[in-house]
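Enquirer: take this sequence and fold it.
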Amino acid sequence: MQIRYRTSTLHLEDMPLDIGYASEKVTLKNPAGELFSIGGHNGFTQLIVTAPFIDDEFLTQLGEINTLLSLNALDSISKSVAVATPKDEEVELEGWQYGVDYDEAFGDYYGIRLAKGELGGEFAKALFIISKDGALFYNEILDDLNKPFTLERALPKIAAAMQCYTGKGCH
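Expert: Here you go, the predicted model:
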């Protein structure tokens, strides 16, 4: 997959996890050094967003996601931001867990690590929805790092993921 950033063309190191496959539970480390898990079968719908950098536009879009989820009574889901490397700036994301892929498990399993070159080793800008039974229900991996997520497509997918739980795990 080719991804644009400014005048560069970037590539993913691996193939991204496909919709319908079981997601893997992985551990991230928050800025306080505490570990927490995301992905996998945990009985909750999960929204996971990744990015190579956190800028004002990205923070604005997270705020928009919070607003849309709240307005549509979908704010009971687990929301996480995962990055490949620690960011220098203090990151505070209201209502979101924030974590670094300290052991590289998330980037490897979900296939969103950027290959060598500009931003090499960082994550692509991506949005994952994992259903309550642990299946990857929806993903959006942007082909341009400066574009926003397509929230009008993601919102119905979040609602559907919350309703499809069978209690039997991914099948």
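Enquirer: all contacts plus neighbour counts: C-alpha atoms, from now on.
Expert: OK.
Enquirer: Leu119 against Ala84, yeah?
Expert: No: counting by CA atoms under 8 Å, Leu119 stays clear of Ala84, with 10.5 Å between them.
Enquirer: and these two? Which one has more around it.
Expert: Ranked by neighbour count (other CA atoms under 10 Å), Leu119 and Ala84 place Ala84 first, with 26 against 15.
Enquirer: this one next, for a side-by-side:
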Amino acid sequence: MPTLTKLKGNDVALYGNQVNVGDSAPVVTLPNSGLEEVTIGGAQDKAQLIVAVPSLDTPVCAMETTKFNNQAANVEGATVYVVSMDLPFAAKRFCSTEGIENLQVLSDFRDKCFSAAYGTLIAEGPLRGLSARAIFVIGKDGKVVYKELVEEITAEPDYEAALAALKEAAAK
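Expert: Down below sits the predicted model:
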């Protein structure tokens, strides 16, 4: 049975490898808004918060990115990434317009390697080809310590739970 999320109450199947708490976080390389390659996942010297969103060009995604820019980026010993299917040029414009300076916005537009590796690629419906809304916290050892696949794509994630998991992972 495929993993499901919802879009306006309707079931939507997801494609890709389902990554869960305790799993090793897949390593992927994505371009940032300056087209520089950034590697995320796996073991790193800091805990990682990876926020998957469908598009920065929607109100919920913009609000979510802004909240994490203001809150999660203050967690010492952590790096925060927002991954969307937006082109790097659009992401750069968004970050400039919204004052996003405390996290890295990455694009999965080229080959959808993040969405496929983490199981967030929407397989059907009007948002097919975009990423579902999800949060992954990865410890310094490269293990997933927190995951939230937001049940309704149009809803915000549990910020408090994600931030608490990130703070705990960064302190280890």
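Enquirer: where does the TM-score land?
Expert: Structural agreement between the two chains, given as a TM-score (TM-score structural alignment, normalised by the length of the first structure), stands at 0.83; 162 aligned residues with a CA RMSD of 2.1 Å.
Enquirer: returning to what we had before: who touches both of Leu119 and Ala84 of the first structure?
Expert: Residues touching both Leu119 of the first structure and Ala84 comprise Pro52, with contact defined as CA atoms under 8 Å, 6 or more residues apart in numbering.
Enquirer: for burial, what's the neighbour tally of Lys6 of the second structure?
Expert: Counted with other CA under 10 Å, Lys6 of the second structure comes out at 16.
Enquirer: and for Glu89 of the first structure?
Expert: Using other CA under 10 Å as the criterion, Glu89 of the first structure is surrounded by 7 other residues.
Enquirer: double-check that it belongs to a helix.
Expert: No: applying DSSP: H, G, I helix; E, B strand; the rest coil, one finds Glu89 of the first structure to be coil, outside a helix.
Enquirer: give me the residue at the spatial middle of the first structure.
Expert: Closest to where the C-alpha atoms of the first structure average out (CA atoms, centre = their mean) is Val49, at 2.4 Å.
Enquirer: how about that residue, what's its partner in the second structure?
Expert: Under the alignment by TM-score structural alignment, Val49 of the first structure pairs with Val51 in the second structure.
Enquirer: what strand or helix carries that match?
Expert: strand 47-52 (DSSP states H and E).
Enquirer: that strand against the first structure, how far on average?
Expert: Strand 47-52 of the second structure, aligned to the first structure and superposed, deviates on average by 0.6 Å (mean CA distance after the TM-score superposition for the first structure).
Enquirer: which strands and helices lie in contact with that strand?
Expert: Applying 3 or more CA pairs under 8 Å, 6 or more residues apart in numbering; DSSP states H and E, one finds that strand 47-52 of the second structure makes contact with strand 78-84, strand 134-138, helix 159-171.
Enquirer: the ones you listed: which one's closest to Asn17 of the second structure?
Expert: strand 134-138 (13.8 Å; CA to CA).
Enquirer: so what touches stretch 45-58 of the first structure?
Expert: Residues external to stretch 45-58 of the first structure that are found in contact with it (CA under 8 Å, 6+ apart): 38-39, 77-84, 87, 119, 122-132, 148, 158, 161-162.
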